[in-house]
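A.B. asks: below are the sequence and a predicted model; questions follow.
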Amino acid sequence: MKYCFGVDIGGTTVKIGLFTTEGELLEKWEIKTRTENHGEAILPDVAESLQNKMQEKNIRKSEVDGIGIGIPAPVMEDGVVQKTANLGWGYKEVTREMKELTGLPVAAGNDANMAALGEMWLGAGKGQKNMIMVTLGTGVGGGIIVNGKPLAGSHGAGGEIGHFCVNEEETETCGCGNTGCLEQYASATGISRLARRRLERDDSPSPLRGSEISAKAVFDALKEGDAVAKEIVEEFGSYLGHALAAIAVITDPSVIVIGGGVSKAGEILLEYVEKYFHEKAFFANQDTRFVLAQLGNDAGICGAAKLIL
């Protein structure tokens, strides 16, 4: 039997999966991400964990096709990272260092692209070759798959959907330094922001008043039939749906997968996004399907494993 490893490096933990090359996840585990001293221990820690697992399972190097790694930063095609926000790394030659540490083939990519690749391989996009994945969490992440391969671009920043400009009038700044980014309206924090703005506009009664405003609270109120929550979700849906229609005209996906914490709202979220997508979509993109992500936190390790294969 042949094996490969998928590694998903996060700011708090590193998730690792041992796979067969056929796509069966045999085992998954986590180790702590040690970000101190510019994250110098991260790759050696991963290498040690992989070698321990190979010893435990009696797997020889010749039986391992390689290691795929997902990183929360733009990653160049040669596996070089210029800078990461939360790992402490500056310039780092990830694939070269990991190859030297393990003696195995290595491939690296952006974590959101890896999640998209994972959903295409083993999740909601299974059997598809052209796909957009949007992850709605604290921010808005994205991965674009074209002809079965993640779109990385020349700076490793392909598929950064969260920083698509959707509002020219916005004056507040996004975390990236620009204004009017999709992330300011479609992330969990963005939805809370839309809710606060709506509640300040007038004093319409709503269960959202006087409680902590979160994306979950907004969708829970919507499910209870709250009119104010419906207005907020309509606004969220229009920003995200229109942005995806604009992206679809360039990448022509057969399916759009929506994941991340906000997607736990379920099918009701898709209704609002699809409605506005169809309002603006080019005629050739009108039959694009919308589905909820299926792999959850395993998407990153699955995609990283697929990358090396």
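C.D. replies: Sure, I can see it. As the structure is a prediction and not an experimental result, all values here were calculated from the model. Numbering: from 1, shown residues only.
A.B. asks: can we go C-alpha only for contacts and neighbour counts from here?
C.D. replies: Will do.
A.B. asks: my read is that residue 41 contacts residue 32, right?
C.D. replies: No - Residue 41 is beyond contact range of residue 32, at 10.4 Å (criterion: C-alpha atoms under 8 Å).
A.B. asks: now do the contacts for residue 125.
C.D. replies: By C-alpha atoms under 8 Å, 6 or more residues apart in numbering, the contact list for residue 125 reads 119, 131, 255, 257.
A.B. asks: buried set for stretch 118-127?
C.D. replies: Across stretch 118-127, burial judged by 16 or more other C-alpha atoms under 10 Å covers 118-125.
A.B. asks: tell me which of those fall in helices.
C.D. replies: 118-122 (DSSP state H).
A.B. asks: helices along this structure, start to end?
C.D. replies: 36-39, 42-56, 94-102, 111-122, 183-186, 188-201, 215-223, 227-251, 267-280, 299-308.
A.B. asks: try this one next to it:
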Amino acid sequence: MMKKYAFGVDIGGTTCKIGFFDTNGTLLDKWEIKTNTENNGESILSDVAKAVDNKLAQEAISKDDVQGIGIGVPGPVDSQGVVHRCVNLGWGVVNVAEELGNLTGLKIKVGNDANVAALGEMWQGGAKGSKDVIMVTLGTGVGGGIIVDGKVVAGFNGAGGEIGHITVNNDEIEACNCGQYGCLEQYTSATGIVRLAKRKLAKSTEETSIREIPNLTAKDVFDAAKAGDAIAIGLVDEVCEILGSTLSNIACVVNPEIIVIGGGVSKAGDILLDNIKKHFVETSFMACRETKFALAGLGNDAGMYGCVEMLLD
């Protein structure tokens, strides 16, 4: 008999998003708990286990009816469910599958957060119906997930799909968080867009509405561009050119059917998507020019969905 329920847990640097699903992929309930990063995040997994146990008690559901827990973490994960360093959680080498399995007595599958978000979008979101997908998440950083024939390309030690760290500028003098210079993340993440804007404002004296905004955000830049501000339009074009041409390079390797753009920056909508697509087409290999583009459909829930897809697969 098929087990009827599953949990999808997306662990972030500040909160853990927990989804309670049936095995048809319907989200029955979702909630968040705080990610406790104290003492190198040693209580994170026991906090998750408690949350799962509480939910099952509340719903009066036996563990025999639970398929397991799929869990997404912000770092590389190997095929055994071992995480090799999650900077944002304070983790070094943690055997997530074994530890959480011991705490809950349930089957555990572990994946990288961006990879599970890509699986979620393929299963129930913007890429539903496709098996060859590139997912890009534009948030504080730039995450990526690459799916070929329905399977995540995780790579030898789990670092596959880390497209935020493709070098796009050999002349960069400020270091990325990863220690390298000129990474995609430094230009097309929410923080990267603000960095570019500040550089541009420092170099020019042109009239622009964004100059007056305290605590400038990426959203402010896109809003100004939508309102016709020339400097903002130029910035958006620059960001989309960098991202579009980088995606066209990746498309030469994996030839996706669809590219899904998610993360907080994707809320800018069509101005972002149309611009990325324009630059992608300009620089892409002819056989890849028909690649479809879509905005992510599951928002912040993509990771939870993908965790369950990974578990059920």
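C.D. replies: In hand now; what should we look at? What you see is a predicted model, and the numbers here were worked out from it, not measured in a lab.
A.B. asks: please state their TM-score.
C.D. replies: Once superposed, the chains reach a TM-score of 0.97 (TM-score structural alignment, normalised by the length of structure 1), with 309 aligned residues with a C-alpha RMSD of 1.1 Å.
A.B. asks: circling back: turn the helices of structure 1 into TSV, columns for distance to residue 10 of structure 1.
C.D. replies: Below are the helices of structure 1 laid out as TSV (distance: least, C-alpha to C-alpha, whole Å):
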stretch	distance to residue 10 of structure 1
helix 36-39	12
helix 42-56	10
helix 94-102	15
helix 111-122	9
helix 183-186	20
helix 188-201	19
helix 215-223	23
helix 227-251	26
helix 267-280	27
helix 299-308	10
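A.B. asks: out of those helices, nearest to residue 171 of structure 1?
C.D. replies: Nearest to residue 171 of structure 1, of all the helices of structure 1, is helix 183-186, at 11.1 Å by C-alpha to C-alpha.
A.B. asks: the alignment partner in structure 2 of residue 294 of structure 1 and residue 5 of structure 2, how far apart?
C.D. replies: The alignment partner of residue 294 of structure 1 in structure 2, by TM-score structural alignment, is residue 297. Counting by C-alpha to C-alpha, to the nearest Å, the gap from residue 297 of structure 2 to residue 5 of structure 2 is 23 Å.
A.B. asks: need the contact list for the closest residue to residue 126 of structure 1 other than its chain neighbours.
C.D. replies: The shortest distance from residue 126 of structure 1 to any non-neighbouring residue, by C-alpha to C-alpha, 6 or more residues apart in numbering, is to residue 120 (4.7 Å). Residues counted as contacts of residue 120 of structure 1 (C-alpha under 8 Å, 6+ apart) are 126-129, 131.
A.B. asks: now, which of these lie within strands?
C.D. replies: Judged by DSSP state E, strands contain the following of these: residue 131.
A.B. asks: need the contacts of residue 120 of structure 1 in TSV (columns: distance to residue 70 of structure 1).
C.D. replies: Shown next, in TSV, are the contacts of residue 120 of structure 1 (distance: C-alpha to C-alpha, whole Å):
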residue	distance to residue 70 of structure 1
126	20
127	22
128	21
129	20
131	18
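A.B. asks: ok, the contacts of residue 120 of structure 1 in structure 2: which stay?
C.D. replies: Mapping the contacts of residue 120 of structure 1 onto structure 2 (both residues aligned by TM-score structural alignment, their matches' C-alpha atoms under 8 Å) leaves 126-129, 131 still in contact.
A.B. asks: trace residue 61 of structure 1 over to structure 2, please.
C.D. replies: By TM-score structural alignment, residue 61 of structure 1 lines up with residue 63.
A.B. asks: now swap in residue 114 of structure 1 and tell me
C.D. replies: Superposed on structure 2 with TM-score structural alignment, residue 114 of structure 1 falls opposite residue 116.
A.B. asks: give me the distance between that match and residue 51 of structure 2.
C.D. replies: Noted for residue 116 of structure 2: a distance of 21 Å to residue 51 of structure 2, by C-alpha to C-alpha.
A.B. asks: how much space between residue 40 of structure 2 and residue 179 of structure 2?
C.D. replies: 21 Å.
A.B. asks: these two: which is more packed in?
C.D. replies: More crowded of residue 40 of structure 2 and residue 179, by other C-alpha atoms under 10 Å: residue 40, with 15 against 9.
A.B. asks: that one and residue 91 touch, don't they?
C.D. replies: Yes - judged on C-alpha under 8 Å, residue 40 of structure 2 makes contact with residue 91 at a distance of 5.6 Å.
A.B. asks: number of nearby residues for the counterpart of residue 220 of structure 1 in structure 2?
C.D. replies: In structure 2, the residue matched to residue 220 of structure 1 (TM-score structural alignment) is residue 223. Burial of residue 223 of structure 2 is recorded as 17 neighbouring residues (other C-alpha under 10 Å).
A.B. asks: tell me how far the residue nearest to residue 223 of structure 2 when sequence neighbours are not counted lies from residue 8 of structure 2.
C.D. replies: Excluding its sequence neighbours, the residue lying closest to residue 223 of structure 2 (C-alpha to C-alpha, 6+ apart) is residue 268, at 7.9 Å. According to C-alpha to C-alpha, residue 268 of structure 2 and residue 8 of structure 2 sit 27 Å apart.
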